[in-house]
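1. need coordinates for the below:
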Amino acid sequence: MAGREYPLERTRNIGIMAHIDAGKTTLTERILYYTGVNHKIGDTHEGTATMDWMAQEQERGITITSAATTCHWTPEKEGKPDKTQPEYRINIIDTPGHVDFTVEVERSLRVLDGAVGVFDAQNGVEPQSENVWRQADKYNVPRMAFMNKMDKMGADFFGSCNQLITKLGKNPVLVQIPIGKEDDFKGIIDLFEMKAYVFNGDKGDDIAVGEIPADLASR
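-> The predicted structure is shown next:
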């Protein structure tokens, strides 16, 4: 992989930013697993997360410094890589969520092509989420919001999305909506393709693509 060369138009620097415990590093671990970089999913609380490389991070279960890694991605069609499309090199920068390490986030923002703001679907927009969002505004970094922990008790996707309006002053455009929540969370609906993606298996990597459930299609 190290020997691959990619033109700039197929190379992206993407940052992951959020309030502490929203699940940034856990999300990054899943990305590395699903793109084939890692063959095992690391855990922040067990000190086995790839991105938490410092001894202090492994002991405390939090990210202290920004860490970078690389994965490769091919555009997909119905949940499978589309082999007719070119592959992209994605450089991921996992940033700290604790307010004490905010300066690490700002340093990373200077080199990003885009960022993913991770939000806990139970807690919505939290204080550090607001801080890093304002920092991204300062550097004009394009962003998307990812609602995490939809399987958590009290998860509220639409309520959390509404907080993007009331607390961040943004007008989010939904491209996916969840199928179920909490213990009944099953997958997502892609609003571009108008297809349902249901995640099966222990790690959610067995994806069934089908029609939108009738109770959601009528919304």
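2. use CA for all of it now, contacts and neighbours both
-> OK.
3. all helices of the chain, in order?
-> Using DSSP state H, the helices assigned to the chain run over residues 24-34, 55-60, 102-109, 127-138, 157-166, 214-217.
4. and the residue nearest to Asp190 when sequence neighbours are not counted, what is it in contact with?
-> What sits nearest to Asp190 in space, not counting adjacent residues and going by CA to CA, 6 or more residues apart in numbering, is Gln176, at 4.8 Å. Listed by CA atoms under 8 Å, 6 or more residues apart in numbering, the contact set of Gln176 reads 188-191.
5. how about this one, so we can line them up?
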Amino acid sequence: MSEPMKQIRNIWISGLLDPSKVRMTERYWLYTGDLEQMEEARKQVLKSEKYYESFVKQESWKSTRRDLNLKEGDSHSHCKWIYNPTSDSIPADVTFFNWRKHYKMSVIDTPACVDFTPEVDNALRAFDAAVLVLSGVDGVQDQSIAVDKQMVTYQLPRLVFIDNLDHKGANLWEVVNQARSKLQHHSAAMQVPIGLEYNFKGLVDLVQLKAYFFHGSNGEKVVVGEVPGYMDALVSGKRRELIKTVSEVDDKLAEAFGGDKPISAADLEEAVRRTTIARKFIPVFMGSAFKYKVPVELP
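-> Next up, the predicted model:
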């Protein structure tokens, strides 16, 4: 790898017992131009769920792999799931993409099942940061708590991605509150969704105050526009909440927040970056990995 070390970022995405991280990684390949057309992975998602269920039932790994017709490369970024019968383990896998011409992003894919905690612990030593994926429907689960504890143990700067906003019963703000109460996160939303469940159409960036609309069958076309007028009050309130939460752990932003001048996007972005790296603040992003509707600015 020819890139200087300072341009390389090793990222861990985990938290749900489903292949959401696969979809998220492929979406960023599409954003960067490394992938021209999205993989159709719906069948692979179902295979993955059955694969984990078979492990819980202690069925044969080899027969399960054969019966489900699992093979390496079913999606561009999927963990290769190579079972080692001598150690009852599955090793981590690494995929790469370039981001904004400045960074080489390495996404390290580890088995999501809690039964592979030793494999995850071994891989954690290589991470620079982590993304904790929570379900917008089910909220904070036992798996979420276990993974978050691992991130804390290894002192990883992290952010939260709330998935499944397109699903029936999605309750975004309840999940945000659960992350604060059950995981003790000092966090705030970085975005506001434009619609929920079947009406989920896009996201409003609370830092830049821009709206991102997802178009196309797979949300592959992202259109940047103005914030819908009917959302002005909600967006204003959530942006103020974001600024207040960050200012509680950042003196520089707190000083600006107490003044008469409005907080600029640049000042807020820098404060979020400082406090996230210092592990004092956890930004919350959102979307639908299954529908490839994920934030452009997540990395």
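6. any idea what the TM-score is?
-> Laid over one another, the chains give 0.83 as their TM-score (TM-score structural alignment, normalised by the length of the first structure), with 199 aligned residues with a CA RMSD of 2.1 Å.
7. sorry, back to before: and the helices of the first structure as CSV, adding mean neighbour count and distance to Lys203 of the first structure?
-> CSV is the format used below for the helices of the first structure (neighbours: other CA atoms under 10 Å; distance: least, CA to CA, whole Å):
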stretch, mean neighbour count, distance to Lys203 of the first structure
helix 24-34, 21, 9
helix 55-60, 15, 23
helix 102-109, 19, 29
helix 127-138, 17, 27
helix 157-166, 17, 22
helix 214-217, 9, 25
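8. now the ones you listed as a markdown table including distance to Arg12 of the first structure?
-> Formatted as a markdown table, the helices of the first structure follow (distance: least, CA to CA, whole Å):
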| stretch | distance to Arg12 of the first structure |
| --- | --- |
| helix 24-34 | 15 |
| helix 55-60 | 26 |
| helix 102-109 | 13 |
| helix 127-138 | 16 |
| helix 157-166 | 25 |
| helix 214-217 | 34 |
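9. so for Pro81 of the first structure, which of the ones you listed sits nearest?
-> Ranking these by their distance to Pro81 of the first structure (criterion: CA to CA) puts helix 24-34 first, at 11.6 Å.
10. what range in the second structure matches that closest one?
-> Mapping helix 24-34 of the first structure onto the second structure (TM-score structural alignment) gives residues 21-31.
11. so how far does that stretch sit from its counterpart in the first structure?
-> Once the two structures are superposed, the average separation between stretch 21-31 of the second structure and the matching residues of the first structure is 2.6 Å (mean CA distance after the TM-score superposition for the first structure).
12. Pro213 of the first structure -> the second structure?
-> In the second structure, Pro213 of the first structure lands on Pro228 (TM-score structural alignment).
13. next up, the contacts around that match.
-> For Pro228 of the second structure, the contacting residues are Ala211, taking CA under 8 Å, 6+ apart as the criterion.
14. same thing but at 10 Å, please
-> Under the criterion of CA atoms under 10 Å, 6 or more residues apart in numbering, the neighbours of Pro228 of the second structure are 194, 204, 210-211, 235.
15. counterpart of Ala146 of the second structure in the first structure?
-> Using TM-score structural alignment, Ala146 of the second structure sits opposite Asn131 in the first structure.
16. that match touches Ile20, doesn't it?
-> No. No contact is recorded between Asn131 of the first structure and Ile20 when judged using CA atoms under 10 Å, the distance being 11.9 Å.
17. so what sits against both of these two?
-> Common neighbours of Asn131 of the first structure and Ile20, using CA under 10 Å, 6+ apart, are Val99.
18. sorry, back to before: now the match of Pro213 of the first structure: how far from Lys201 of the second structure?
-> Here the criterion is CA to CA, to the nearest Å. By it, Pro228 of the second structure lies 12 Å from Lys201 of the second structure.
19. before we move on, what about Trp61 of the second structure?
-> Distance, Trp61 of the second structure to Lys201 of the second structure, by CA to CA: 40 Å.
20. hang on, the earlier thing: could I have the buried ones of the contacts of Gln176 of the first structure as ChimeraX selection syntax?
-> The ChimeraX selection below is limited to those of the contacts of Gln176 of the first structure classed as buried (16 or more other CA atoms under 10 Å):
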select :188,189,190
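21. and the match of Ala146 of the second structure, what is it in contact with?
-> 18-19, 99, 102, 105, 137, 168 are the contacts of Asn131 of the first structure under CA under 10 Å, 6+ apart.
22. quick revisit: which of the contacts of Pro228 of the second structure map to contacts in the first structure?
-> Listed in the original numbering, the contacts of Pro228 of the second structure still in contact in the first structure are 194, 204, 210-211 (both residues aligned by TM-score structural alignment, their matches' CA atoms under 10 Å).
23. between those residues, which sits nearest Leu132 of the second structure?
-> For Leu132 of the second structure, the nearest member of those is Val204. The distance, counting by CA to CA, is 20.6 Å.
24. what do we get in the first structure for the closest one?
-> Using TM-score structural alignment, the equivalent of Val204 of the second structure in the first structure is Ile189.
25. how close does the closest residue to Glu126 of the first structure other than its chain neighbours get to Val173 of the first structure?
-> Distances taken as CA to CA, 6+ apart put His19 closest to Glu126 of the first structure, at 6.2 Å, once the chain neighbours are dropped. Taking CA to CA as the criterion, His19 of the first structure is separated from Val173 of the first structure by 21 Å.
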